[in-house]
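**Student:** I'd like to go over a predicted model; first the sequence, then the structure.
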Amino acid sequence: MQGIKKRLVGSYLLVILLTVLIMDTFLLLGVRQYYYDNVQDILKKQAEVAGSFYGRYLSDKDLAREAGALLEIFSSTTAAQVQIINAPGVVLADSQGAPTAPNPLFADTQRALAGELGQWQGNLPVTGEPAMSVAYPLKSGAQVVGAVRFVTSLTGIHGVVKNIALILIVTGLLVLILATAVSVLLSTTITGPVEKITRVAGEMAAGRFSARAVKKYDDEVGKLADTLNYMAEEIVRYDQLKNQFIASISHELRTPLTSIKGWAVTLRSGGLKNMAELNDGLSIIERESDRLTLLVDELLDFSRLSAGKITLQQDTVYLPELLDSIVKQLNPRARRQGINLLCETPQDLPVVKADSNRLKQVFINLLDNAFKFTPSGGTVRVSARAGDEQIQIRIADTGNGIPQTELPKVKQKFYKGTASAGSGIGLSICDEIVKLHRGQLIIDSAPGQGTEVRVILPL
């Protein structure tokens, strides 16, 4: 497996290598062209001056007789080879040797004899060295009588270009070496924290959630470290809540089981003296059995919700009728506890598409919580109102309220507040059921001022 460090260093070096190659190539080509253009411009100016001089002062004289004098004049001001060529293409005078016929392939001579400035670049036929030449027509009036040709070697320029190329290559290598060192350093600053985070993640995977990733930089890797640490803290917290939940459920199950077993043993022993005691015992067994059934149902619902296996049996639900039936069902309990239970739902509420049994489960659970924390003489009020796109059901009590530090956590799984007396999953189940209806469950409370729960359902 190729590591991130190798890929980063390789990517950096590839980009830098390509950049150096492209820059060196363009620089070298630019320098070469610069020197060539300079030489060409000088030869052009010299040829134009020579042609202009001939046309102004010697155009009425015979070119063959004046060739030597012209050669002496033109070669005295330049280091280039100078040739005087007549109209048939014969070299009349040459500053570097005996007159010879020029190579007919030299395009500059042909163009000059045709009356235009001619240019040529290539290798000389005899020596093979690189050269550049410019030829200019010599005119007598409108007639071309010959040409003057300036030829210079490019060997020196090639040497300069090679030296510059060597400097660029050495500079490029130094840049690559420096870039390699910088790339390794930069990649280490990236991969180092990642490797540490990976080791910490491995420890967490092995169950050591006390391990923490060190945040070195406030960047994406730093955010990853923060996220990993937060995840570990959440796992530890949920593990603690789970243990508390298991202990709480064990206690909740043990209490009714103890009562049922105690009365079962009493009934079996025949120690009851009258029917009143017998009926009391059977009633206790029935109530405790109901408590066990409720706890088991809550656990089953919680398990199904966690596994995503609960499906809603949605139908048209008329909320005033549903809420009225729930209030009637819980009125006896309210009277026993001395609580004033009120239902204020207008009869013109629109219908909603929902699972009536699940909504009933939610409302009964919320009212059960309200009864648990509302003292005798208090009030529990159920109300509802409709908006343009949603309907809102409120269950408000005048009970003890919830501390502000606990309010954000009461809907979390397994959470039990300081005054909680249930399994710790009731509100979590209610919240999940409301979410399945694409709604919201919002809790507002203040200590000593009661609690208001709002169930918001879309129309």
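**Tutor:** Great, that's in hand. Numbers count the residues shown, from 1 in each chain.

**Student:** Please make it C-alpha for all contacts and neighbour counts, starting now.
**Tutor:** Fine.

**Student:** Now do the helices in the stretch 51-200 of the chain.
**Tutor:** Taking DSSP state H, counting those that start in this stretch as the criterion, the stretch 51-200 of the chain carries its helices at 63-75, 107-113, 155-205.

**Student:** dropping in the other structure now:
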Amino acid sequence: MKGIKKRLFLNYLIGVCLVLFSVELILMISIKNYYYKSVEQSLNEKAQSSATFYDQYLNKNYANLSDSLAPLVENNTEQQNIEIQIIDKKGNILLSSGIVSAEKIQTNDFQKALKGEASTWTGNNFDTNEKVMSASNALKDLDSNIIAVIRVVTSLEDVNNLILKYLFLSMTLLIVILICIFISSTILSKTIIEPVREVNDIARKMSKGQFNERINKHYNDEIGELSDTLNYMASEILKAEETKNDFISSVSHELRTPLTAIKGWGETIITGSFEDKEEIEKGLKVILRETDRLKNMVDELLDFSKLEGNKLVLNMEKTDIKEEIEEILRLYDGRAKKERISLQSKFTENIPEFSVDRNRFKQVIINILDNAMKFSPKDSNILINVSTLENELIIEIIDNGYGIAKEDLPKIKDKFFKGNSKKSGSGIGLAVCDKIIKLHGGSLELKSELNKGTNVIIKLRIN
């Protein structure tokens, strides 16, 4: 988790820092450009106005060049931040409101002014090496010939100091923001990592079989959904474990009963305790009946295993449904008479031959009919009603037996479910029937009311 927390924290922090530094850089460039443009505009206006003043007034009123240029410098001596220079065409400073430098002026603004273009220049002063900006404009005689250049120079030190002040303030603000981001990202990463750590810890316990553990849901986000999923999974595993234990207990009991009967009668017959042949035959019949019962239980388990693994292959063939059901009823006729249960059948006319797996179809009908008889009292009725509706074959097995409790009905087709019934059985017969019918492309439905009876409805689509 330390790795995730570190990556999350660093990615968030680096991303925000890049954005903030980019904003800071753009802001400082914008501030610098704004102030430099303001100074440039001011210098250009000063140089232009001075050149215009000379052209309109001084040039006409003074015959001597020096006399005509001097007022341009004298009028600006009080402006401490601005230096006015009058430069001849060779770059020599003729007049200046500041210190006259011996260095020749050859800057870009001067060169362009000699061509009649107003221009500015930013660089370092030759004497003081401080950052300055200058604007130059040509001075012309009455014949419009360039005789000199007026150059307005100002120091950028105050502007740069102001920009540095803004930079300091913005950097201070940036540091404060970064501290806030550091704190918030730490809290954010903790709110993400702590639930993940809890999920991981509980998941490890679950992997060791501690399915009673539950994850506390802190937020309604993806981690919260994961917590709900793991909690649900643990609940379902506990239910499956409980169902499995109930099934093992039930099957063990179901296997023990016939095995006890077989062992008891087998030992009695072997010891020769019976001299009466009829008693021996009775014991052998019990052994045979209980053996068949064991075989049926094992067959159910094998069928269920195949169905769960999708390994059951149907052998489809044209089948006379009416004939198959009547044959099944004949098989149960003796048992029905013994238990005083009335077995009846009803068929609509022209029931078509149907493509089914004959043995699996019989298995389904026998299982449902066996359940109906098992859960019906004496002197009750069971009806098998076969009909067609549009493109469906409908088989209804209706009894007026004990019925199924309302709360058990939604789970009655679940594997291993037996409800509160004390009757023998593995609890997988109906689940097997449901899967077999689904493999045929049909459906199996149950309608039941406690103490009133059950109606099992099988629907198969006619090909």
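**Tutor:** Looks like it came in fine. This one's a predicted model, so the numbers in the text were calculated from it and none came from an experiment.

**Student:** related to what we said a few turns ago, which of the helices of the stretch 51-200 of the first structure is buried the deepest?
**Tutor:** With neighbours taken as mean count of other CA atoms under 10 Å, the helices of the stretch 51-200 of the first structure reach their highest mean count in helix 107-113, at a mean of 22.

**Student:** number of nearby residues for I237 of the second structure?
**Tutor:** 16 (other CA atoms under 10 Å).

**Student:** State whether it is indeed within a helix.
**Tutor:** Yes - checked against DSSP: H, G, I helix; E, B strand; the rest coil, I237 of the second structure lies within a helix.

**Student:** about what we covered before: can you list the helices of the stretch 51-200 of the first structure in JSON lines and add distance to I442 of the first structure?
**Tutor:** What follows is the helices of the stretch 51-200 of the first structure, written out as JSON lines (distance: least, CA to CA, whole Å):
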{"stretch": "helix 63-75", "distance to I442 of the first structure": "103"}
{"stretch": "helix 107-113", "distance to I442 of the first structure": "93"}
{"stretch": "helix 155-205", "distance to I442 of the first structure": "34"}
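
**Student:** P447 of the first structure: which of those is closest?
**Tutor:** helix 155-205 (38.8 Å; CA to CA).

**Student:** And that closest one against the second structure, how far off on average?
**Tutor:** For helix 155-205 of the first structure, the mean deviation from the second structure after alignment is 2.2 Å (mean CA distance after the TM-score superposition for the first structure).

**Student:** Ok, stretch 241-260 of the first structure next?
**Tutor:** Looks like 1.6 Å for stretch 241-260 of the first structure (mean CA distance after the TM-score superposition for the first structure).

**Student:** Would you map the strands across the stretch 1-150 of the second structure?
**Tutor:** Ranges of strands in the stretch 1-150 of the second structure, per DSSP state E, counting those that start in this stretch, are 82-87, 93-96, 119-124, 131-140, 146-155.

**Student:** Ok, which of those comes nearest S189 of the second structure?
**Tutor:** Of all those, strand 131-140 comes closest under CA to CA, at 47.9 Å.

**Student:** F302 of the first structure -> the second structure?
**Tutor:** Aligned counterpart of F302 of the first structure in the second structure: F304 (TM-score structural alignment).

**Student:** Next up, the contacts around that match.
**Tutor:** I428, A431, V432 (CA atoms under 8 Å, 6 or more residues apart in numbering).

**Student:** what's near enough to touch the last one?
**Tutor:** With contact set as CA under 8 Å, 6+ apart, V432 of the second structure has these partners: E300, D303, F304, L307.

**Student:** what's the counterpart of it in the first structure?
**Tutor:** In the first structure, V432 of the second structure lands on I429 (TM-score structural alignment).
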